[in-house]
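Trainee: This is the structure alone, sequence omitted:
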């Protein structure tokens, strides 16, 4: 089942908001860690939680020393790419924006096809001979499974009629010889 987009607005129910905060905070910290490791960059995340009637809490993640990272931020004179809530709210978002990277599945996208079910292997092969994992040990060779089945059939036919012509399947080019 795919995920659908949710409307981003404040959650009014306190318990739902608290659960969402904990889960998304953990997800954000994990994404920050992954970004730092995969792209070899320094990453810092600072979250202040101010709840009415409670002491403010500080949550932070930093791939290096947080104080050094904040100092670097203050001293940085180079190019800055600063984002704010309006960049993500969708209010003035162009639908055909270049570089849009949305991992969420949209409601109007068709669902992916269901995975194909694998057929359960039958205990008997096409010739009614029980399959076993120790055929290799029984016959003293290690060939692909289809060659083993044919070899097993040949042994049975040979026991019944010693004058029968033996046909084998060459496992390299899959031809009868």
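Mentor: It's in. Note that this is a predicted model, so its numbers are computed, not measured.

Trainee: Please make it C-alpha for all contacts and neighbour counts, starting now.
Mentor: Will do.

Trainee: which stretches of the protein form helices?
Mentor: 14-39, 66-75, 135-139, 145-160 (DSSP state H).

Trainee: Turn these into CSV, columns for mean neighbour count.
Mentor: Below are the helices of the chain laid out as CSV (neighbours: other C-alpha atoms under 10 Å):
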stretch, mean neighbour count
helix 14-39, 13
helix 66-75, 12
helix 135-139, 12
helix 145-160, 15
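
Trainee: so can I have a markdown table of those showing distance to residue 102?
Mentor: Shown next, in a markdown table, are the helices of the chain (distance: least, C-alpha to C-alpha, whole Å):
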| stretch | distance to residue 102 |
| --- | --- |
| helix 14-39 | 15 |
| helix 66-75 | 28 |
| helix 135-139 | 52 |
| helix 145-160 | 46 |
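
Trainee: Residue 1 is nearest to which of those helices?
Mentor: helix 14-39 (19.8 Å; C-alpha to C-alpha).

Trainee: And here is the other one:
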């Protein structure tokens, strides 16, 4: 039995949104760690979480010193692979959804949390894209700086 696809749109229920944020953030950080270790690359993920009436909160994962990676990013003049939301919405991702590691034993950050219930509820209620969303998530920077193994670990 495969996993169901969810429609990517703002989650209006605050509890579901908070739980989904935590699960996806932890999944993203885990994948960033794995990418850094498996591929010998520097990885940085910076997320700003903003809730009305509260200060903006910073969440970050970095495989090394964040300042060093940001400086590498700012001074990088070579080739780059830069993506934004338009690359992943409305079929812009192409076949990227089909690529996976085949290891389904970890937490899947794409699964939206739904509290257990015995009653069946309609899924469409309260999911108007134009509705006021009280918590906004800003991904300020999510970038990868790849250092080829030959540059970081020169042959002896």
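Mentor: Good, I have the coordinates. Just so we're clear, the structure is a prediction, and the values are computed from it rather than from any experiment.

Trainee: TM-score for the pair, please.
Mentor: With the length set by TM-score structural alignment, normalised by the length of structure 2, the two chains reach a TM-score of 0.60; 100 aligned residues with a C-alpha RMSD of 1.9 Å.

Trainee: can you tell me which of the helices of structure 1 comes nearest to residue 103 of structure 1?
Mentor: That would be helix 14-39 among the helices of structure 1, by C-alpha to C-alpha, at 13.5 Å.

Trainee: mean shift of the closest one relative to structure 2?
Mentor: Superposed on structure 2, helix 14-39 of structure 1 shows a mean distance to its aligned partners of 0.3 Å (mean C-alpha distance after the TM-score superposition for structure 1).

Trainee: Run through the neighbouring helices and strands of that helix.
Mentor: strand 44-49 (3 or more C-alpha pairs under 8 Å, 6 or more residues apart in numbering; DSSP states H and E).

Trainee: so how far is the strand it packs on off the chain centroid?
Mentor: Offset of strand 44-49 of structure 1 from its chain centre (C-alpha atoms, centre = their mean, to the nearest Å): 28 Å.

Trainee: same thing with stretch 31-44 of structure 2?
Mentor: Worked out by C-alpha atoms, centre = their mean, stretch 31-44 of structure 2 lies 14 Å from the chain centre.

Trainee: ok, back up a step: nearest to residue 85 of structure 1, out of the helices of structure 1?
Mentor: Across the helices of structure 1, closest to residue 85 of structure 1 is helix 14-39 (C-alpha to C-alpha), at 16.0 Å.

Trainee: Read off where the closest one ends up in structure 2.
Mentor: Alignment of helix 14-39 of structure 1 against structure 2: residues 14-39, by TM-score structural alignment.

Trainee: now the matching stretch: how far from the chain's centre is it?
Mentor: 6 Å.
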